[in-house]
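*Asks:* no sequence for this one, just the structure:
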């Protein structure tokens, strides 16, 4: 289970005790915000995309969506999401629980600048009912295979 892999990674870092396991779903931004008693914008949603055969996860604020023009300008390809039924196979995390932690080495992570306006954000931890509150430096530090900070979103 992906949550176990994230927990194991976080145990090595000394932060596993900060994982929040919820009784209700946090699979969508709205569900996560409600369960965590925070605003939707502070949910750090992780979306998985394909650029040719490369799987990229973009972590962004909960109140933004991909700006197709900015995405194509940065990646030189049209945004193509990983098909729902392939998400877990390609990222090792289930759809609704995708996060930037404990990823396979061939999955790249990009952090969107929309997150930088917050002191802390809540990314998932590999399941549809988990999260952790991290400051932006921690998010960057604990995320796997971080490639860059990008600006590829716009307000939803």
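*Replies:* Ah, there it is. These figures come from a predicted structure and were not determined experimentally.
*Asks:* Please make it C-alpha for all contacts and neighbour counts, starting now.
*Replies:* Fine.
*Asks:* So what's the residue count around the residue nearest to residue 125 when sequence neighbours are not counted?
*Replies:* Using C-alpha to C-alpha, 6 or more residues apart in numbering and skipping residues adjacent in sequence, the residue nearest residue 125 is residue 131, 5.1 Å away. For residue 131, the count of nearby residues is 27 (other C-alpha atoms under 10 Å).
*Asks:* what helix or strand is residue 3 on?
*Replies:* helix 2-13 (DSSP states H and E).
*Asks:* need the next SSE after that helix, C-terminal direction.
*Replies:* That would be, after helix 2-13 and using DSSP H and E, strand 20-21.
*Asks:* May I see the buried residues of the helix or strand just after that following strand?
*Replies:* Next helix or strand after strand 20-21 toward the C-terminus (DSSP H and E): helix 29-36. Across helix 29-36, burial judged by 16 or more other C-alpha atoms under 10 Å covers 29-33, 35-36.
*Asks:* tell me what helix 29-36 is packed against?
*Replies:* Identification of packing neighbours for helix 29-36 by 3 or more C-alpha pairs under 8 Å, 6 or more residues apart in numbering; DSSP states H and E yields strand 43-51.
*Asks:* How far off centre is the strand it packs on?
*Replies:* Taking C-alpha atoms, centre = their mean, to the nearest Å, the mean C-alpha location of strand 43-51 is offset from the chain mean by 6 Å.
*Asks:* Second structure follows, compare the two:
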């Protein structure tokens, strides 16, 4: 399981800062309050199980993932389900509330919803629920190896 120090070290090698807070940042609303931005600018990292296979979606805090678009983008079929907390930890290495898009397993598909492109920067978690990472969409692509897709509608 990667620690926040692992994430910091990885991102430092790419000249990307990790911001840490005393107040918790586990939701889009609490993270936005800590960062000083809108909830839409928070890049939430979500794990889904599609036909029992995991896929990660990174999207804006004001967006909702559409199952049909997720299945098509991931090339998977079957029922789309939100996992249990222990599944999130198993597949991502992070606990819910602090899941970040960095240092994920190589076999875990990462889908980057293009809704994030409307912002100069978005703020992702850094592996715990007291952190934020300011990144551009291009940096997210580079740092995660994620695939740009359209899988969301406004919540």
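*Replies:* Sure, I can see it. Values in this document were obtained by computation on a predicted structure and should not be read as measured data.
*Asks:* For the two chains, what TM-score is obtained?
*Replies:* The TM-score (TM-score structural alignment, normalised by the length of the second structure) is 0.89; 152 aligned residues with a C-alpha RMSD of 1.6 Å.
*Asks:* The helix holding residue 3 of the first structure vs the second structure, mean deviation?
*Replies:* Helix 2-13 of the first structure, aligned to the second structure and superposed, deviates on average by 1.8 Å (mean C-alpha distance after the TM-score superposition for the first structure).
*Asks:* buried stuff in that helix?
*Replies:* 2-3, 5-7, 9-10.
*Asks:* got JSON lines for the residues you listed, with distance to residue 86 of the first structure too?
*Replies:* Listed next are the buried residues of helix 2-13 of the first structure as JSON lines, based on distance: C-alpha to C-alpha, whole Å:
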{"residue": "2", "distance to residue 86 of the first structure": "15"}
{"residue": "3", "distance to residue 86 of the first structure": "18"}
{"residue": "5", "distance to residue 86 of the first structure": "19"}
{"residue": "6", "distance to residue 86 of the first structure": "20"}
{"residue": "7", "distance to residue 86 of the first structure": "23"}
{"residue": "9", "distance to residue 86 of the first structure": "23"}
{"residue": "10", "distance to residue 86 of the first structure": "25"}
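*Asks:* Closest to residue 93 of the first structure out of these?
*Replies:* Nearest to residue 93 of the first structure out of the buried residues of helix 2-13 of the first structure is residue 2 (C-alpha to C-alpha; 5.4 Å).
*Asks:* can you pull the contacts of that closest one?
*Replies:* 92-94, 102, 125-127 (C-alpha atoms under 8 Å, 6 or more residues apart in numbering).
*Asks:* still on that earlier bit, will you turn the buried residues of helix 29-36 of the first structure into CSV that also has distance to residue 135 of the first structure?
*Replies:* Shown next, in CSV, are the buried residues of helix 29-36 of the first structure (distance: C-alpha to C-alpha, whole Å):
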residue, distance to residue 135 of the first structure
29, 18
30, 20
31, 21
32, 17
33, 17
35, 19
36, 16
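*Asks:* Now flag whichever of these is closest to residue 113 of the first structure.
*Replies:* For these, the nearest to residue 113 of the first structure is residue 29 (17.7 Å; C-alpha to C-alpha).
*Asks:* Surely the closest one touches residue 62?
*Replies:* Yes: in this structure residue 29 of the first structure lies within contact range of residue 62 using C-alpha atoms under 8 Å: 6.0 Å.
*Asks:* Alright, that wraps it up for me.
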